[in-house]
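Trainee: just a sequence and a predicted model for now, questions to come.
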Amino acid sequence: MTTKALIDQIHKKKSFLCIGLDTDLDKIPEHLLQEEDPIFSFNKAIIDATHHLCVAYKPNIAFYEAYGIKGWMALEKTITYLNAEYPEIFTIADAKRGDIGNTSTRYAKAFFEDLNFDSITIAPYMGKDSVEPFLAFEDKHTILLALTSNVGAYDYQTKKIDGVELYKEVLETSRHYEGSENLMYVVGATKAEYLAEIRKIIPDSFLLVPGVGAQGGSLKEVCTYGMTPSVGLLVNSSRGIIYASKDKDFASAAQNKARELQTQMSEELSKIE
C-alpha cells in the first residue's frame, strides 16, 4: 500500500486508529474455544465489527508463534481474510525482526511476499544492513523501533552518546538509508513529550504510536506534539479494544471502544482539515 492510499483512508474514515490483534487464548471468550480455529474466529469477529472505524490492524506475531503451526495457520487465515475482504486496510506484522544481509531478506519475503503484509516492525540496532533489505520492497513499509512505550526504554534508548540521545541517533541515521522513503517509526504514547523533538528530525514520517488505552497514553497529547499536515500518525490500541468484553457480546463491545477512539480522532483531524 502506498502512503497516499493510507492517508486517503484516514481522511475517508476520519480515523487513524490501528487495532492490535494480540489474540490470547487465555483471554478470548470461552465459547470460542469450541471453534475449530478459535484464534481466527475471534480475529474475524473483531475485524468485521471494527473495520469501518480503523485504518490498520497489527497482529503481534508472538501471540501466533506461541501456538506453533496452529498459530501460524491462524495468522495466515487472518491476513488472507483482511486482504480479500478489506483490502483498503493497512496491515502491520508486529514481528520486531532484524538481522544482517540475506537473513533480513528472508524475513522480508516471509512477511511481504508470502503473508502479504503491508509493513513490518524492525529492531534497528544491528544497523543499516539489517534494515535496508526490508526497504527494497516496493510499496511496503518498514517501521523502526525508535522510542518504545515500555519502562525498559530508558535503559538504552534515551541514553546520551556524545551528548545525543540514542533514539535521536537512530532517527537521524536511518534517514540516510537506501529506501528511507518507506520508513515509519514506533514512538510510544507514554513518551508523548518527546514527540516535538522527534518531529524536528523526521517532520513528515508516519509514526506508529502504541500505548493509548490500557498503557495510559494520551491521544490528545500525541496529536498535539506528533500530528502533521498529512496526519502522520497511526495510533494503536490492543487490549483496550479487543478485550472490552469476555462474553458473547465481545465484538460489539470492541466496536463501541473503537468508536470512542475514532470519535476523538475525528475531532483531532478536524483541526487540520
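Mentor: Everything's here; your move. Numbers count the residues shown, from 1 in each chain.

Trainee: CA atoms for contacts and neighbours, from now on please.
Mentor: Will do.

Trainee: the stretch 101-250 of the chain: helices as residue ranges?
Mentor: In the stretch 101-250 of the chain, helices defined by DSSP state H, counting those that start in this stretch lie at 101-108, 128-135, 153-156, 166-174, 195-201, 219-226, 239-242, 250-269, listed in chain order.

Trainee: can you lay out those helices as CSV showing distance to residue 48 and mean neighbour count?
Mentor: CSV is the format used below for the helices of the stretch 101-250 of the chain (distance: least, C-alpha to C-alpha, whole Å; neighbours: other C-alpha atoms under 10 Å):
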stretch, distance to residue 48, mean neighbour count
helix 101-108, 28, 18
helix 128-135, 30, 23
helix 153-156, 35, 12
helix 166-174, 36, 17
helix 195-201, 33, 16
helix 219-226, 24, 19
helix 239-242, 12, 24
helix 250-269, 8, 19
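
Trainee: what about versus this one:
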Amino acid sequence: MTSQELFENIKKKESFLCVGLDTDINKIPRFLLETTDPIFAFNKEIIDATQEFTVAYKPNLAFYESMGVAGWNSLEKTVNYIRYNYPDVFIIADAKRGDIGNTSNMYAKAFFDTMDFDSVTVAPYMGEDSVKPFMTHVDKWVILLALTSNKGAADFQYVTENDEKLFEKVIKTSKEWGTEENLMYVVGATKAEKLKEIRDIIPNHFLLVPGVGAQGGSLKEVAENGLNEKCGLLVNSSRGIIYSSSEKDFAEKAGVAAKEVQQEMSGLLKEKGLI
C-alpha cells in the first residue's frame, strides 16, 4: 500500500484510527471460550464492528506468541480475514523486531511473504543493516521505534549529546535509510508536545501514535502537533475500543467506541482542510 492509497482511505473514512488487536484470552468475553478458536472469534467480531471507522489494524504479536502454535494460527486467520473482507485496511505487525541482516531478512519474509502484513514495527538499536532488509519488499513498510510512551523511555531516548537527544539522532540518521513511501515512525501520544520537534525533522513521514485512550494521550494535541498535508498519522487505540464490554454486546460496544473516535478525527481533519 502506498502513502497516497492510505491517505485516500483516510479521506474516504474520515478517520486515521488504528485499532490495536491486543487480544488477551483472559480478557475476552467468557462465552467465546466455548468456540474452537476464541481469539479469532473475538477478533472477527471486533473487526466487523469497527472496520467502517478504522483505516488500520495492529495485532500485538506478544498476545499471540504467548499461546504458541494456536496463537499463531489465530493471528494468521485474523490477517487473512482482514485481507479477504476489507482489503483497503492497512495491517501492522506490532512485532518490534530488529537483528543482524540475515535474521532481519527472515523476519521480513515471515511478516511480508508468509503472513502478508503491510508493515512491521522495528527496533533501531542495531542500526542500518538490521533495518534495511525489511525495506526490500515492494509496497511494504518499516515502522521504526522513535519516541515511546513508556516510563523507561527516559532511560535512553532522552540522553543528550551535543544538544541532540538520542531519539532525534535516531530519526535524523534513519530517515536516510528509506523514503516517505516505506518508512514510518512510532511516536507515543503521551509525548504529543514533542511531535512539533519531530515534524521539523520528518515533515512528510507517517507516524504511528499509540497511547490515545486507556493510556491517557490526547487526540486533539496529537492532531494539532502531528497532522501534515497527507494526514501523516495513524493513531492507535487498543484497550479503549476492544474491551468496551465483556458481555455479549462486546462487538457492538467496540463499534460505538470506534465511531466516537472516528467522529472526533473527522472534525480534526476538517479543521485542517484535509477533507
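Mentor: Okay, I see it. In this text, all values refer to a predicted model and were calculated from it rather than measured experimentally.

Trainee: closest to residue 26 of the first structure out of the helices of the stretch 101-250 of the first structure?
Mentor: For these, distance to residue 26 of the first structure was read as C-alpha to C-alpha. The smallest value, 12.9 Å, belongs to helix 239-242.

Trainee: what's that closest one aligned against in the second structure?
Mentor: Helix 239-242 of the first structure corresponds to residues 239-242 of the second structure when matched by TM-score structural alignment.

Trainee: residue 107 of the second structure contacts residue 97, doesn't it?
Mentor: Yes - between residue 107 of the second structure and residue 97 there is a contact at 7.5 Å, judged by C-alpha atoms under 8 Å.

Trainee: mind checking which of the helices of the stretch 101-250 of the first structure is nearest residue 44 of the first structure?
Mentor: Judged by C-alpha to C-alpha, the one of the helices of the stretch 101-250 of the first structure that comes nearest to residue 44 of the first structure is helix 250-269, at 9.5 Å.

Trainee: next, the angle helix 219-226 makes with the closest one.
Mentor: Computed with axes from the mean of the first three to the mean of the last three C-alpha atoms, to 10 degrees, the direction of helix 250-269 of the first structure lies at 40 degrees from that of helix 219-226.

Trainee: mean deviation, helix 250-269 of the first structure versus the second structure?
Mentor: Its match in the second structure and helix 250-269 of the first structure itself, once the structures are fitted together, sit a mean 0.3 Å apart by mean C-alpha distance after the TM-score superposition for the first structure.

Trainee: tell me which other helices or strands that helix touches.
Mentor: If you count contacts as 3 or more C-alpha pairs under 8 Å, 6 or more residues apart in numbering; DSSP states H and E, helix 250-269 of the first structure packs onto strand 17-21, helix 38-50, helix 239-242.

Trainee: so how far is residue 238 of the first structure from residue 192 of the first structure?
Mentor: For residue 192 of the first structure, the distance to residue 238 of the first structure (C-alpha to C-alpha, to the nearest Å) stands at 18 Å.

Trainee: who has more neighbours, the two?
Mentor: residue 238 (26 against 23; other C-alpha atoms under 10 Å).

Trainee: just checking, that one touches residue 23?
Mentor: No - between residue 238 of the first structure and residue 23 no contact is recorded; they are 9.2 Å apart, counting by C-alpha under 8 Å.
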